[in-house]
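S.K.: sequence first, predicted model second:
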Amino acid sequence: MSVADAVRAAAERLAATSDTARLDAELLMAHTLGVSRSDMLLRHMRELEPAGFEGLVARRAAREPVAYIVGHQEFFGLDFTVTPDTLIPRGDSETIVQAALDTARPDARVLDMGTGSGALLLAFLDRRPGSSGIGIDACAAALDVAANNCERLGLAGRARFLEASWLEDGWSNDLGRFDLVLCNPPYVEADAELEPDVRAYEPASALFAGPEGLDAYRAIVPQLGKLLLPDSAAVLEIGARQEEAVSAIARESGFSVKLKRDLAGRPRALILT
C-alpha cells in the first residue's frame, strides 16, 4: 500500500473517534517517515507504507492523543516535547502568553506556577529576549521535560526549573519577587465529563481541582501578593464558565481584574493587578 492509500485508510478508521481524523493520520504517517507533514505531502505520498504506521494508528484509535504518540506539540510557533507527565499545550492557552506580552515589561522577571512542559514561560521568554524566569512544578518528571524544552529552544541560562508545590508552606521563600506570574492551574470539576483522550491520558493532577474546579485558585491567588512586585501582574488561565467565581476570589485578595477572551470569544485569561 502506498503512503497516500495508507493515510486514506487510516483517516477512515479514525473518523469514528476523532474530529480531525485526516490530520491525525497525516501527522502519524509523517512521524513514522521521520519527515515533516508538509514534506510528506509534497514528496512521499507515492512511497510504500512504512513499517510501524499501523501500530500508531491503533494507539490513536484507542484515543491516545497524537501529541503523546509523536512526542511533541506546536505552541505559539514553537515545538515542545510533551509526555504523559505534562499537559498537552493547546491553542487556547496562547491567550495567556499574548496577554502577558501585552502586559509585562520587556525585561520582566517571570514565575510560571505549574509549568508542565514549560510552554507558557518559554513562549514568553522567546518573544522577550530581555526577560528571565523560573518554572515550578510538583512533578519532577514534568520538570525534566521543561528543562529539555528550554535547552532545545535555545533558552538555557534564562530559565530554571524547580520542584515546588504551592500547597506546601514556605515553597516560595527563596524565590524573591516577580514582575509577572503566569499560571494555567488545574481547573476542571472533579465530576466533569471529558473526552477519553483527556481523562484517560493526561495527568489528573494538572486537570482536576475539587468539586467546583476552584481549589487551585483559592490556594494560589492569596499568595500572589507576596510574589509580585509593585506595578506587576499575574495572568491566570480560567475555564469558560469561571470568570465570575475566579474574579471574586481575586478581588477578595485585593486585585483588580481584567478579562482576556480567546480567539473563539470565550473567557480564557484573567489579568490580576
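M.R.: Done, it's in.
S.K.: going by C-alpha atoms from here, please, whenever you check contacts or count neighbours.
M.R.: Fine.
S.K.: so where do the strands sit in the stretch 101-250 of the chain?
M.R.: 109-113, 132-137, 159-163, 178-183, 228-237 (DSSP state E, counting those that start in this stretch).
S.K.: now do the last one: everything it contacts.
M.R.: If I follow you right, that is strand 228-237. With contact meaning C-alpha atoms under 8 Å, 6 or more residues apart in numbering, strand 228-237 is reached by 93, 96, 99-100, 103-104, 177-185, 224, 268-273.
S.K.: next up, a second structure to put side by side with the first:
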Amino acid sequence: MLTLDGALGRYPLPRLEARMLLMHAMPGLTHAHIVGHGEEVLPPEAEVRFAGLAGRRLAGEPMAYLIGVREFFGRDFRVTPDVLIPRPDTEILVEAALERAKAGGRVVDLGTGSGAIAVTLALEGDNLDVWAVDVSAAALSVARGNAATLEARVHFVEGSWYDGLPADACFDIIVSNPPYIAHDDHHLQEGDVAREPRLALTDGADGLRCLAEIAQGARARLAPDGWLLVEHGFDQGEGCRALFVAAGLRDVVTLKDLAGHDRVTLGRSG
C-alpha cells in the first residue's frame, strides 16, 4: 500500500509539483493534510491517477495543462493545450491598458487565447465594453468558458486580428499578445513552450509579422486618442516602436518586464 509520503517520493519531481499533482489526483486533499498525515494510505484509484499525471509531467507536459488551471491577476483560468499558458509578464500589458482605459470605453483583445486578458479587463475595468478575437475556435471555447465561470461580460468573435469585428467598430483600447517568436528561435523547443500551440507562439517568420499587421490596421480601428498596446519579445522593443511610428501612432513607448527587459510597446492614434 502506498502512503501519501510514499507517493511523493516515488517520482523524481520537485516536491511542490508532486504535491500539486497528488492533490489533483485526489480532490479535497490539501497541502496541510499531506504534511500532517503523510502516513495515510493513498486510495488505489488516486494512486493510478497520480501515476499517470506524474508520468506525463516527467515526459515534459506543462503543469498548467495537467492541472487544467493557471492563475492570472489573482484569478484561476482554465487552460488546455489549445491555448497559451498565461504568464506574469502579461499582467504588465493588462495594467497598462487599465491605466489608459476610459470609463465605459470599448476595448478589444486580439488573439485572446484563454481569454485571460479580455476577462481581466472586463472584471477590473470601469464598465468597459470588452471584445475578444481569436482565429481558433478551440481557443474561443476555452475563453468563453472562462468568461462564464468568472462572470465577465465579453463579446467573442472568431477571426484573424481585425477580421470578424463589425466594419464600423472603433475602440479606445486595442491590446494583443500575438505570436512573436521567430520561427527558428530555440525557445520553441524548450520547456513548456515546446508543448504550447505553435500557432499562438510564432508567426512562422521573423517574429514581427503579426506585430506589423496589428500595428498597420490599428489606426483604422482606434477612436481619437485611442491606444494600441502589444506584448512582444525581450529584443523586439526597438523594432516594435518602429512599426508603431510607421503606422502613424504617437507617444510611442516601451515598458519593461519584471526582469528589466522590453516587453510591452504602446502608442496612440493622432
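M.R.: Perfect, thanks for sending it. All of these numbers come straight from a predicted model, not from anything done at the bench.
S.K.: so which of the strands of the stretch 101-250 of structure 1 gets nearest Ala4 of structure 1?
M.R.: Nearest to Ala4 of structure 1 among these is strand 228-237; the distance by C-alpha to C-alpha comes to 39.9 Å.
S.K.: what's the matching range in structure 2 for that closest one?
M.R.: Taken onto structure 2 by TM-score structural alignment, strand 228-237 of structure 1 occupies residues 222-231 there.
S.K.: that stretch vs structure 1, mean deviation?
M.R.: Comparing stretch 222-231 of structure 2 with its match in structure 1 after superposition yields a mean distance of 0.9 Å (mean C-alpha distance after the TM-score superposition for structure 1).
S.K.: format the strands of the stretch 101-250 of structure 1 as JSON lines; extra columns: mean neighbour count.
M.R.: Output for the strands of the stretch 101-250 of structure 1, formatted as JSON lines (neighbours: other C-alpha atoms under 10 Å):
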{"stretch": "strand 109-113", "mean neighbour count": "25"}
{"stretch": "strand 132-137", "mean neighbour count": "24"}
{"stretch": "strand 159-163", "mean neighbour count": "18"}
{"stretch": "strand 178-183", "mean neighbour count": "24"}
{"stretch": "strand 228-237", "mean neighbour count": "21"}
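S.K.: in CSV: those, plus distance to Ser36 of structure 1.
M.R.: Output for the strands of the stretch 101-250 of structure 1, formatted as CSV (distance: least, C-alpha to C-alpha, whole Å):
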stretch, distance to Ser36 of structure 1
strand 109-113, 31
strand 132-137, 30
strand 159-163, 29
strand 178-183, 31
strand 228-237, 31
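S.K.: which one of those strands lies closest to Leu41 of structure 1?
M.R.: Among the strands of the stretch 101-250 of structure 1, strand 228-237 comes nearest to Leu41 of structure 1, with 35.8 Å by C-alpha to C-alpha.
S.K.: tilt between the closest one and strand 178-183?
M.R.: For strand 228-237 of structure 1 against strand 178-183, the angle by axes from the mean of the first three to the mean of the last three C-alpha atoms, to 10 degrees is 20 degrees.
S.K.: how far out from the middle of the chain is strand 228-237 of structure 1?
M.R.: Centroid separation for strand 228-237 of structure 1 versus its chain: 19 Å, with C-alpha atoms, centre = their mean, to the nearest Å.
S.K.: and the contacts of stretch 179-186 of structure 2?
M.R.: Counting by C-alpha under 8 Å, 6+ apart, 188, 199-211, 232-233 sit against stretch 179-186 of structure 2.
S.K.: so where is it in structure 1?
M.R.: Under the criterion TM-score structural alignment, stretch 179-186 of structure 2 matches residues 186-193.
S.K.: in that stretch, which residues are buried?
M.R.: Pro186, Tyr187, Val188, Glu189 (16 or more other C-alpha atoms under 10 Å).
S.K.: can you get me a residue count around the closest residue to Asp126 of structure 2 other than its chain neighbours?
M.R.: Excluding the flanking residues, the one nearest Asp126 of structure 2 by C-alpha to C-alpha, 6 or more residues apart in numbering is Ala103, at 4.9 Å. If you count neighbours by other C-alpha atoms under 10 Å, Ala103 of structure 2 ends up with 12.
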